[in-house]
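S.K.: The amino acid sequence is not available; the structure is as follows:
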């Protein structure tokens, strides 16, 4: 059997500033991925629209 106190690691809790910085960086990276994904989808839609217009015309 293990005690609850044995399973927890001793040490300091991370400072709120560290957490804020980490979350800010993660949010910025996520936003960058989403924008890149949206740009890729828009470019793909433009290419498929061009192909359908050439076939019709």
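M.R.: Yes, it's here. The shown structure was predicted, so the numbers you read here are calculated from the model rather than taken from an experiment.

S.K.: going forward, measure contacts between C-alpha atoms and count neighbours the same way
M.R.: Noted.

S.K.: Residue 42 - how many residues pack around it?
M.R.: Around residue 42 there are 12 other residues, counting by other C-alpha atoms under 10 Å.

S.K.: swap in residue 54?
M.R.: Residue 54 - counted by other C-alpha under 10 Å - has 8 other residues nearby.

S.K.: let's bring in a second one:
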């Protein structure tokens, strides 16, 4: 039974690592897309005073 638990923990740990890698990749891609779109955005306007 201990072997089953350690195998399960190993699978879960690998799944967590894979999920983290996937989320980091998605985050980097989103950041790159946003930064590439920033120069085309109108950043010269001043915010209105509220």
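M.R.: Received it, and whenever you're ready, just let me know what you need. Bear in mind the structure is a predicted one, so any value in this text is a computation, not a measurement.

S.K.: burial of the aligned partner of residue 22 of structure 1 in structure 2, as a residue count?
M.R.: Residue correspondence, TM-score structural alignment: residue 22 of structure 1 in this structure matches residue 7 in structure 2. Residues near residue 7 of structure 2, counting by other C-alpha under 10 Å, number 12.

S.K.: same thing with residue 18 of structure 2?
M.R.: Here the neighbour count serves as a burial measure; for residue 18 of structure 2 (other C-alpha under 10 Å) it reads 12.

S.K.: Check the gap between it and residue 24 of structure 2 for me.
M.R.: For residue 18 of structure 2, the distance to residue 24 of structure 2 under the criterion C-alpha to C-alpha, to the nearest Å works out to 10 Å.

S.K.: Then residue 5 of structure 2?
M.R.: In this structure, residue 5 of structure 2 lies at 28 Å from residue 24 of structure 2, with C-alpha to C-alpha as the measure.
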